[in-house]
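Visitor: For reference, the sequence and a predicted model appear below.
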Amino acid sequence: MIVVQYLRSVLFIVQMYVLMVVMAVVMFPFALIGGRGTAIWVCRTYSRWIRVSLRWFVGLRTEIRGTVPEGDVIVASKHQSFLDILLLYSALPQGKFIMKKSLLWAPFLGWYAWLIGCIPVDRARGAAAMKAMLAAVRNPRFAGGQLIIFPQGTRVAPGVRAEYKIGAGALYRTMKLPCVPAAANVGLFWPRHGLLRKPGLAVIEFLPTIEPGMDPHRFMAELEARIEPASDALMAEAGRKA
């Protein structure tokens, strides 16, 4: 049975990357002409196809819970694998990410990340990277939509505890926007590494909004206090034991 699931997973991954290349190349001239709106449509269409094909190929269903934020907000999400990126983007009407600067040079991904308004950050630069990020969010080019940040700064495997970085708090203080936390259990089914994609129900859950105006350090504590228990609950629901 596990051999069959591996085979189904490999087939899913192959079609996922083939479609990524085909869509990226074919639609790129239209995205250049149509601008951000067209690029968003391409990325959301691709993300939604991945959700459908996951169910067909590997038996992994996906679900978005809670109220999907619209308008100008910060979305601070748990990050366990590439799947949470796809689920978030499939749901949000104008999503964009705080992302590693090196990804701008990645074929296809980098092209569309730039077009949809993602904000690149060179994390190796430390404090300078923070200043650059905060300057970028004031740039009109990056205005509008739902800005997604992963407050732990990287993918964190289920059950692993990792520090919440102050960058999310600095962003919250600078932008003076509401922040919508998001919990996830997707790493149980689509892990950080490896080929196996497992059947089940992968969930992203949008949690109650944190309104602007809170002290950044208090905000960070509140963010963690909401995301971690909610993610643990989703993982317990999926069958993971504490």
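Guide: Looks like it arrived, so ask away. Numbering: from 1, shown residues only.
Visitor: From now on I want contacts and neighbour counts done on CA atoms only, so please keep to that.
Guide: OK.
Visitor: Quick check, central residue of this protein?
Guide: When Cα atoms, centre = their mean is applied to the chain, the residue found nearest the centroid is I85 (2.9 Å).
Visitor: this is the other structure I want to compare:
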Amino acid sequence: MMIALHYVRSVIFIVQMYLAMLVAGAVFLPWAVVSRQGAYSAVRFYSRYVRWSLRLICGLQSEVRGTVPTGEVVIASKHQSFLDIIMIVSVVDRPKFIMKNSLRYMPILGWYALRIGCVSVRRGHRAEAIHAMMDAVHDGNAPAGQLIIFPQGTRVAPGAVLPYKVGALVIYEETGQSCVPVAANVGLFWPRQGMLRRPGLAIIEFLAPIPPGLDRARFRATLEQVIESRSNALMLEGGFAANELSAIDRGA
């Protein structure tokens, strides 16, 4: 009975979430067209609304821990679902993402993503993607801000093991900027697939910055260790045992 009720609430949440995207996109559009600040305000407002409505409708609270980075910095985040994106965008002042190319064609979302300076790359074209990322990073027309990347390249189910890709290493080297790792447990409550949004406490945590100048091997090892160890700790805090994680991701 409780699972059925959670599904009903989840469907209501999802429907109103996309309706709210339409409304917010339309309301902020005139400002966003004439000023990039309007686009930043739109995505931040929408992200905060999603977090609020998620708590109200589904009983899923969200908490951001650690020091939110400002200025020119690379943010390398654990990516388990759309919720970690929402939470990051709700608190950083000038977010921009490395995103898959297909997202640029999505109504509203795609236009606003490009307006705030997100960079689209074609998945499966590794060399081309890296060149595109670096061209965008070095492009003088790209807006300053926090460049957010997902070092594993895609959404990863809680408990799953996926290697850290070379893109994050290249961006870290080429920008010469500090890298702020982000841990998360959000996939326990908002899985990468399925509609069920479980009540609980979803957390992302900004961790201590990794200073510039490390070689690739040391940077990769440091980044993976801090993100994975802290994400595992947050998932344990979420109350889920290791043998439950795969079932959660399947939406069971």
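Guide: On my side now, so go ahead. Small disclaimer: the values here were computed from a predicted structure and weren't measured.
Visitor: Next, the contact list for the residue nearest to the centre of structure 1, please.
Guide: Listed by Cα atoms under 8 Å, 6 or more residues apart in numbering, the contact set of I85 of structure 1 reads H79.
Visitor: And for M17 of structure 2?
Guide: By Cα under 8 Å, 6+ apart, M17 of structure 2 lies in contact with V50.
Visitor: Just the element for it, please.
Guide: Using DSSP states H and E, M17 of structure 2 falls within helix 2-34.
Visitor: Help me confirm that the residue nearest to the centre of structure 1 is found in a helix?
Guide: Yes: I85 of structure 1 forms part of a helix when assessed by DSSP: H, G, I helix; E, B strand; the rest coil.
Visitor: need the next SSE after the helix holding M17 of structure 2, C-terminal direction.
Guide: Going down the chain from helix 2-34 of structure 2, the next helix or strand is helix 36-58, by DSSP H and E.
Visitor: Determine the set of other helices and strands touching the helix or strand that that next one is followed by.
Guide: Going down the chain from helix 36-58 of structure 2, the next helix or strand is strand 60-65, by DSSP H and E. Applying 3 or more Cα pairs under 8 Å, 6 or more residues apart in numbering; DSSP states H and E, one finds that strand 60-65 of structure 2 contacts helix 36-58, strand 200-206.
Visitor: try 6 Å this time
Guide: Helices and strands touching strand 60-65 of structure 2, by 3 or more Cα pairs under 6 Å, 6 or more residues apart in numbering; DSSP states H and E, are strand 200-206.
Visitor: circling back: can you give me the angle the helix holding M17 of structure 2 makes with helix 36-58?
Guide: 170 degrees (axes from the mean of the first three to the mean of the last three Cα atoms, to 10 degrees).
Visitor: Please identify the buried residues of helix 2-34 of structure 2?
Guide: By neighbour count on 16 or more other Cα atoms under 10 Å, the buried set for helix 2-34 of structure 2 is 6-11, 13-14, 17, 21, 24-25, 28-29, 32.
Visitor: Same check on stretch 115-128 of structure 2?
Guide: R115, I116, G117, C118, V119, S120, V121.
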